[in-house]
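Participant: predicted model and sequence follow; I will ask about them next.
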Amino acid sequence: MSEAHLSTQRIILASASPRRLELLRQIGISPDVHPAHIDETPFDDEAAADYVIRMAREKAAAVASCYTANEMIISADTSVILDNRILGKPRDAEDFISMFIQLSGCMHEVLSAVSLATDGRHGEMLSSSRVWFRDISEAEILAYWETNEPTDKAGGYGIQGKGALFIEKIEGSYSGIMGLPLYETGQLLQRAGYKL
């Protein structure tokens, strides 16, 4: 495939996340958006890293099946891990409050996997970051829930939003915590011949 073709190859984002779309645009990519619909239930005893990599791969595969081999399909999955447990998106206010009481004053891990499917091949990379929350009062937890920001986010918070008020420090990838690790995404695209 020629360099000219690769640099203009159509990119599909297999996600409805506005944050992932914003991050791709940050590096000069304006993808088409085609959300993936898959079963996101973890397997019994599945390690968190294996789970997020599997989710990213399955999302890419599901969307790739709708296109020719010429498109590049980017997908990602992000999980918040506390004491070796995956904290998903809060089901309701009660679930969110329980989750945030556990996160308050603690360090947790954020795993974010990105997958690239093109020409019948798949590649994945994993980003691991650590996030420290300050102590958060019950009143703050309730007020944060009322903003509606936590409802669609792993671990119930967004680092790019009001959730940043609870974060004392991070080690790792800001974009990975946000939902799409840009370093790893760039590496996968460049290995596939896409010119950034």
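Facilitator: Yep, it's here. Small disclaimer: the values here were computed from a predicted structure and weren't measured.
Participant: can we go C-alpha only for contacts and neighbour counts from here?
Facilitator: Will do.
Participant: can you classify the closest residue to His122 other than its chain neighbours as helix, strand or coil?
Facilitator: Once flanking residues are discounted, His122 sits nearest to Leu116: 5.6 Å by CA to CA, 6 or more residues apart in numbering. Secondary structure state of Leu116, per DSSP: H, G, I helix; E, B strand; the rest coil, is strand.
Participant: what comes up buried for stretch 114-129?
Facilitator: Of the residues in stretch 114-129, 114-118, 122-129 count as buried by neighbour count, 16 or more other CA atoms under 10 Å.
Participant: ok, structure two:
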Amino acid sequence: MQFSAPDPPLNAAVTRPRLVLASNSPRRRQLLTELGLAYEIRLREVEENFPPQLVRAEVAEYLAAHKAAAYAPDLAPDELVVTADTIVCLGNDVLNKPADEAEAVQMLLRLQGRAHDVYTGVCLLHGDGRRVVFSDQTRVHFRPLSLAEIEHYVRQYRPLDKAGAYGAQDWIGMVAVTRLEGSYFNVMGLPVHRVWEELVKLGAVEV
């Protein structure tokens, strides 16, 4: 599946290696497209388990690198795969995607009225063997939420595919998030400022 930015601005990026986005996230597709990058979607099932001794940013980076490794055997020399994984941390507790609506409600009850950290790990794996792994952190502050508000959000938006059971771009982001410290796009699922910086270092884009 090929994606490209329609009618990019005059200073849009020119992609050198062929970019492969290994993600089904519409938010990550949107962000890469808005960067002006052409890319291909390539998907495969990868288990998202991680060693129990890892904490916070280590988890996000491990999962991103683990996903990239699954694509390495089939990556052409002129391709560069982008993988990412976003986690929500309350202290050292990792809140991944909820299993069902009940767990989503319980996650949001824990997050409401408190600050938590969102980490997105990214791996850029070039077909020539070069690999870059990094992560970005954003601190998110939630106002207190009622059970009715939380249940409304979970029922209407079904955030079962989202770490921490919420999307900052959703309704709950508008009514609950009072302050962000760091990149908003990182909370959406991709720290595009860091991705751009690393692609430039790899010689993968030019303007």
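Facilitator: That came through, no problem. Quantities reported herein were computed from a predicted structural model and do not represent experimental measurements.
Participant: care to give me the TM-score?
Facilitator: Once superposed, the chains reach a TM-score of 0.93 (TM-score structural alignment, normalised by the length of structure 1), with 191 aligned residues with a CA RMSD of 1.4 Å.
Participant: list just the nearest of the buried residues of stretch 114-129 of structure 1 to Gly179 of structure 1.
Facilitator: Checking the buried residues of stretch 114-129 of structure 1 against Gly179 of structure 1 by CA to CA gives Val114 as the nearest, at 9.1 Å.
Participant: excluding sequence neighbours, find me the nearest residue to the aligned partner of that closest one in structure 2.
Facilitator: The alignment partner of Val114 of structure 1 in structure 2, by TM-score structural alignment, is Val122. Spatially, and ignoring its direct neighbours in sequence, Val122 of structure 2 is nearest to Ala84 (4.4 Å; CA to CA, 6+ apart).
Participant: burial of that neighbour, as a residue count?
Facilitator: For Ala84 of structure 2, the count of nearby residues is 29 (other CA atoms under 10 Å).
Participant: for it, helix, strand, or coil?
Facilitator: What three-state DSSP gives for Ala84 of structure 2 is strand.
Participant: how about it, what's its match in structure 1?
Facilitator: So, by TM-score structural alignment, Ala84 of structure 2 is matched to Ala76.
Participant: my guess is its match contacts Ala113, does it?
Facilitator: Yes. If you go by CA atoms under 8 Å, Ala76 of structure 1 and Ala113 touch, sitting 5.4 Å apart.
Participant: picking that back up, now, the most widely separated pair of the buried residues of stretch 114-129 of structure 1?
Facilitator: Thr118 and Ser129 (27.3 Å).
Participant: state which helix of structure 1 is the longest.
Facilitator: With DSSP state H setting the assignment, residue counts place helix 48-64 as the longest helix in structure 1.
Participant: mean shift between it and structure 2?
Facilitator: By mean CA distance after the TM-score superposition for structure 1, the fitted helix 48-64 of structure 1 averages 1.3 Å away from its aligned residues in structure 2.
Participant: ok, now which ones touch Gly105 of structure 1?
Facilitator: Trp132, Phe133, Arg134, Asp135, Ile136 (CA atoms under 8 Å, 6 or more residues apart in numbering).
Participant: show me just the buried residues among those.
Facilitator: Neighbour counting with 16+ other CA under 10 Å marks Trp132, Phe133, Arg134 as buried within the contacts of Gly105 of structure 1.
Participant: show me what the second one aligns to in structure 2.
Facilitator: In other words, Phe133 of structure 1. In structure 2, Phe133 of structure 1 lands on Phe142 (TM-score structural alignment).
Participant: could you check how far the nearest residue to its match once chain neighbours are set aside is from Lys162 of structure 2?
Facilitator: Counting by CA to CA, 6+ apart, Phe142 of structure 2 lies nearest to Val177, which is 4.7 Å off, once chain neighbours are set aside. Between Val177 of structure 2 and Lys162 of structure 2 the computed distance is 16 Å (CA to CA, to the nearest Å).
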